[in-house]
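J.: Provided below are the primary sequence and the corresponding predicted coordinates.
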Amino acid sequence: MTGEAHGGRAAQIPGAVDREQVSGNVLVSIGALLLGMLLASLDQTIVATALPTIVSELGGLKHLSWVVTAYLLASTAATPLWGKLGDQYGRKRLFQIAVVIFLIGSALCGIAQDMTQLIAFRGVQGLGGGGLIVLSMAMVGDLVPPRDRGRYQGLFGAVFGASSVLGPLLGGVFTEHLSWRWVFYINLPVGAVALVVIASVLRLPRTATKHVIDYLGTFLIAAVATCLVLVASLGGTTWGWGSPQITGLLVLAAVLAVGFVVVERRAAEPVLPLKLFRVRTFSLTAAISLIIGFAMFGAMTYLPTFLQVVQGVSPTWSGVHLLPMVLGLLLASTGSGQIVSRTGRWKVFPIAGTLVTTLGLLLLHHLDQHSSNAVISGTFFVFGFGLGLVMQVLVLIVQNAVSYEDLGVATSGATFFRSIGAAFGVAVFGSVFAGRLGEQLASAFRDVPLPPGVTVESLEADSRGIAALPAELRAQALDAYSTAITDVFLYAVPVALLAFVLAWFLKEDRLRGSVMAPDVSETLASNPVERSSYDEVCRALSVLGTREGRHEVYRKISARAGYDLVPAASWLLLRIKRYGRVEPGALAEHSSVPLGVILDGARQVEERRLAVREGLDLTLTEQGRVVAERLATAREESLAELLGDWWGPERPTDLVQLVRELNEELCGSDREEPHEGQPVARFR
């Protein structure tokens, strides 16, 4: 997580890198990166529906949470390292290494023989997964110019959205019709294709951005998180709350936290700059992000267990039952982000989102084995909708609250705390579930004789034993499981209410023009997506530019420059300024702009003596050069205005360079279309 120059920035500043020739088949390269992103994002959701089957076969229900937590902790800790090592040694090589590590972890998970092995191998998988996410998104900046980045990075957001839907379904299908091991084996052929394509097609600029990597800070923050997760998952179950082990872990966590603060004060490039916590909005947002991660991933881990054990649905149908929650999350997330970007008002969303999330948790608590499908689906939708209302906006709030130099690290910092919250939430939910399940089963069968070979301990370790019980005893066992799982959501209600209270203390500052809804990958990703300040602004401006890049943009810049030109005339003048001459007929053949629209623009520039004919071509007159220059300046000023106070007297040179490049690309592109109803920016 760094605010320093990223590879995308280096690739755009003249002289910063010695460019190789980038492969002309950008779509193939992007496709390979999307496969890598799919691997990492799918593994955050595909395992959940397989977990009840996994723990039944391998045992160790008490440690179910660690199958998820090990992946989350490893990927979260590894993300900043992958980003900076990619800057120093080249992202292509590092991406290939990340894919190999991820595939090794997947293969090992598939052959795991007990829960201890599976948890350890999930940690290996997480180390690779963190690299897949951060490096694939960073390489977009190496492959495509600033104007195109918004569109291509949007594809990665779409992959996250698709994986959130496909993950539970595929996990259920593989578990039911093949084996839970195929949840991990499926990564191998997909990863192999990605490796082959990356090796044969992808060509990147050579970058050599030096970093002082904060290894110690990264280790310490991961160690603190691990200690706290161990306390949450083992306290009250494996070890008593007052036991020497739990006390020792808490003391160790405190010592490591103090060490982290000391190290971060002195680090040249801290993994999490402490100065960010002096910004009240960042501190509040970090706390709310942690709580949202706590609720979201904790619930997503245990809902399939409720569906499969208590409701008796198959693994496949448990994935189908989760779709209303994912739908609610995506609808609210996308909608709230768009509304905020257009209106500039955002405070209502974290307040409403945390309140609806709290309501969703209460509704989840009231589910039982007799709840209908309609009630379950409605409850899941409400819970997902609440999460979606707040998740998208949190990243936007952070981006708006910090200085340009801290934009990148603050953006990834907000997601970092959600990742830690996710790991902590899964562990806490697991601890509560394991403790409550033991109590409920012991209470249900205290004075009831069980069939031979069936004990309370065996029912607690393997839910499949319920099927062997007589009907009257089976109902009691299901009630015990139902109560243990739904009580988990009740325990999470006060935590969600805390987020609701904190949201009221957020200060609703006016949004900068360049601050807009982040892509879905930043909303759904459970581990931080590390990008630099330059990358964040580049993404925002490029997306804004493509949205503005319609008929209306030329009307606006014409008015700003003080002319009443039709949009096609402004477009032609800017093209002639960039390329020296334009042939209207040939231009119509090579774009989807109707010939009549182009001829109308050409007629106006000729009538006003802004351009003259030289054979079939149009070239600028002296007056036309003045007008075209003013139009270009108007467009550059429009882009600069979007940056708000970041475009001050001391503005960084990389921002100046970015605005100039985008201005030239957006105002003189071969693929711009100025007529009504047609997009201006046409991408490769």
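T.: Arrived safely, thanks for sending.

J.: all contacts plus neighbour counts: C-alpha atoms, from now on.
T.: Fine.

J.: Distance check, residue 214 against residue 432.
T.: With distances defined as C-alpha to C-alpha, to the nearest Å, the gap from residue 214 to residue 432 amounts to 35 Å.

J.: got it, and residue 79?
T.: Here the distance between residue 79 and residue 432 works out to 29 Å (C-alpha to C-alpha).

J.: who's more crowded, the two?
T.: Set side by side, residue 79 and residue 432 show more neighbours around residue 79, with 28 against 22, by other C-alpha atoms under 10 Å.

J.: With adjacent residues omitted, what lies nearest to that one?
T.: Distance criterion C-alpha to C-alpha, 6 or more residues apart in numbering; nearest residue to residue 79, sequence neighbours excluded, is residue 130 at 4.9 Å.

J.: what's the spacing between stretch 276-292 and its chain's center?
T.: Centroid displacement of stretch 276-292 relative to its chain, using C-alpha atoms, centre = their mean, to the nearest Å, is 18 Å.

J.: got another, please set it beside the one above:
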Amino acid sequence: MEHLEMRRKVIIMISIMAAMLFAALNQTIVGTSLPRIIADIGGIEYYSWIFTIFMLASSVTAILVGKLSDIYGRKPFILLGIAVFSVGSLLCGVSHSIIQLILCRGIQGFGGGMIMSTAFTAVGDLFPPRERGKWQGIMSSVFGLASVFGPTLGGYIVDHFHWHWVFWIFLPFGLVAFAAIYFLFPSVDRKKKESIDYAGSIFLTITMVPLLLSFTWAGNQYDWVSPQIIGLFAVAIVAFFLFIFTEKRVSSPVLPLEMFNNRVFTVSNIIGFFLGAGMFGSIMYMPFFIQGVMGTSATKSGFVMMPLTLSMVAGSTISGQIVTKTGKYKKLAMLGLFIMVCGMSSMHFMDTETTNMTAILNMILVGAGLGIAFPIFTLTVQNATEHKYLGVATSSVQLFRQLGGTIGVSIMGSVMNNQLADRFNEKLQKLIAATPNFPKSMTGKIHELANPQVLLNQGAVMKKFSSLPPESVMFLKKVLGILRESLSHALNGVFLTGAVVIGLGLVITFFFLQEIPLRTSNHEKTEAASKSETA
């Protein structure tokens, strides 16, 4: 499709970005709306599943559709993705129970996975690698814009209208994107020699779902060494070996293993894994620090986080333009990762006295570094692999980032919980020892304050204990102070872990990522590209 005139390419890109924005806004708008939704339909115990089911469905769909789009073309799957996502959004809005909402979110996830996978791949169809950088930078900025406007709009809708409109408001947007892609996006003939790898698809799914679930639940719902988590890991390992066995024997594998002989492909995906782990693992906990440790309100915390998104949008756009202009990407990738390490290292030194301005500056550093580095590793993978593998290569990048993010969040959650418990218990014992005539009746009340969630609503918590004697209230305030300091200490450990993980990605980039010339045509066979393959 790179032979199309530029005007038509631009119109197609606008349509693709509209489809991506439609999916991304529907994803980010839910977070701030969920408390109101749960208050209406109930089911707080299944709260996390609303996010988990979307992540599982979109991750599995993305990697499977990657290969299918290489066989049948991108158009059918981006259209199907918009249609499935729209149906899921419509059904989410009419859900009357938490179980219905979770199932409908799963439908959204299937559609979202198709849209995200085929959208980034379609850029590769329209433009050769040398021109692709600026467009992928702009595509990445779509997520940033959705992260800025989605949560704010979601809060406004549930405050002024019924929560159903959270899922319905963008449906016309999806219809417009569907129509534009249907009429403008070229169709391609099915590749006759390619067959669908059903067995490989099944084993890959059975590998991914238990693996993602195990890291999502470990340390939260279940202990790491519980039978449930060990069982999930066991199923994933067995399915993985069956997947490898199958892929070596089928004629058209869902994930061709020979792609991993390509050094740039393998190294880029490993770096993407570390980038996902550091990014999701650290940034997810930043709002907790802003509200729980710094005491900033939930509304204001959104404004503190907003500079991260805006700097990410700016970074990804500028990065894409530079790559397109120079044809170079390695130094830029290293710069982005280095800026992220600096930002997360600065976050490590934040404490209970940190101001909103300091937090904002740290967010700008992390966002700028993320924006610079994030689009590059999709480009390096696409540039280093043959065009016939474009779909599966692009979806592999998303898969490794998602795996990194899931594992990163789980590991950093364990870091936070362990450091929080150790610090809190140590400080609490010293406070009790320094308190003369400590009444044992206070033990139960202290236990109520041991959850860091109470820091998000300290006023309501202390009002509950207002009838106690003044000395008891003063003691509980000191316990809250200990909890706040302990949470700060624990989150410092999380941010340091994130900095180390991103630092590993930087080291791998420096020593192992080859810089090969960006191809000027999708069908160009370059000597440089062949050098990227090693036995």
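T.: Sure, I can see it. Just so we're clear, the structure is a prediction, and the values are computed from it rather than from any experiment.

J.: Contacts only, for the equivalent of the residue nearest to residue 79 of structure 1 over in structure 2.
T.: With TM-score structural alignment as the matching criterion, the partner of residue 130 of structure 1 in structure 2 is residue 113. When the contact criterion is C-alpha atoms under 8 Å, 6 or more residues apart in numbering, the partners of residue 113 of structure 2 are 57-62, 81.

J.: moving C-terminal of the helix or strand encompassing residue 113 of structure 2, what's the next helix or strand?
T.: Assigned by DSSP states H and E, residue 113 of structure 2 belongs to helix 98-126. Scanning the chain past helix 98-126 of structure 2 towards its C-terminal end, the next helix or strand to appear is helix 129-160 (assignment: DSSP H and E).

J.: Please name every helix or strand in contact with that following helix.
T.: Contact analysis of helix 129-160 of structure 2 by 3 or more C-alpha pairs under 8 Å, 6 or more residues apart in numbering; DSSP states H and E lists helix 6-28, helix 30-41, helix 98-126, helix 165-168, helix 298-326, helix 376-384 as its packing neighbours.

J.: mean offset of the fourth one relative to structure 1 (after superposition)
T.: Translated: helix 165-168 of structure 2. Superposed on structure 1, helix 165-168 of structure 2 shows a mean distance to its aligned partners of 3.1 Å (mean C-alpha distance after the TM-score superposition for structure 1).

J.: The next helix or strand after that helix packs against which elements?
T.: The helix or strand immediately downstream of helix 165-168 of structure 2 is helix 171-184, counting by DSSP H and E. Under the contact definition 3+ C-alpha pairs under 8 Å, 6+ apart, helix 171-184 of structure 2 sits against helix 6-28, helix 75-93.

J.: which of those is buried the deepest?
T.: Ranked by mean neighbour count under mean count of other C-alpha atoms under 10 Å, those are led by helix 75-93, which reaches a mean of 22.

J.: what's the mean gap between it and the aligned bit of structure 1?
T.: Overall, helix 75-93 of structure 2 averages 4.4 Å from its counterpart (mean C-alpha distance after the TM-score superposition for structure 1).

J.: what helices or strands is that helix leaning on?
T.: Checking 3+ C-alpha pairs under 8 Å, 6+ apart, helix 75-93 of structure 2 ends up next to helix 6-28, helix 98-126, helix 165-168, helix 171-184.

J.: looking at those helices, which is closest to residue 216 of structure 2?
T.: Across the helices and strands packed on helix 75-93 of structure 2, the minimum distance to residue 216 of structure 2, taken as C-alpha to C-alpha, is reached by helix 98-126, at 16.1 Å.

J.: Return the angle between stretch directions for that closest one and helix 30-41.
T.: Helix 98-126 of structure 2 and helix 30-41 meet at an angle of 160 degrees, taking axes from the mean of the first three to the mean of the last three C-alpha atoms, to 10 degrees as the criterion.
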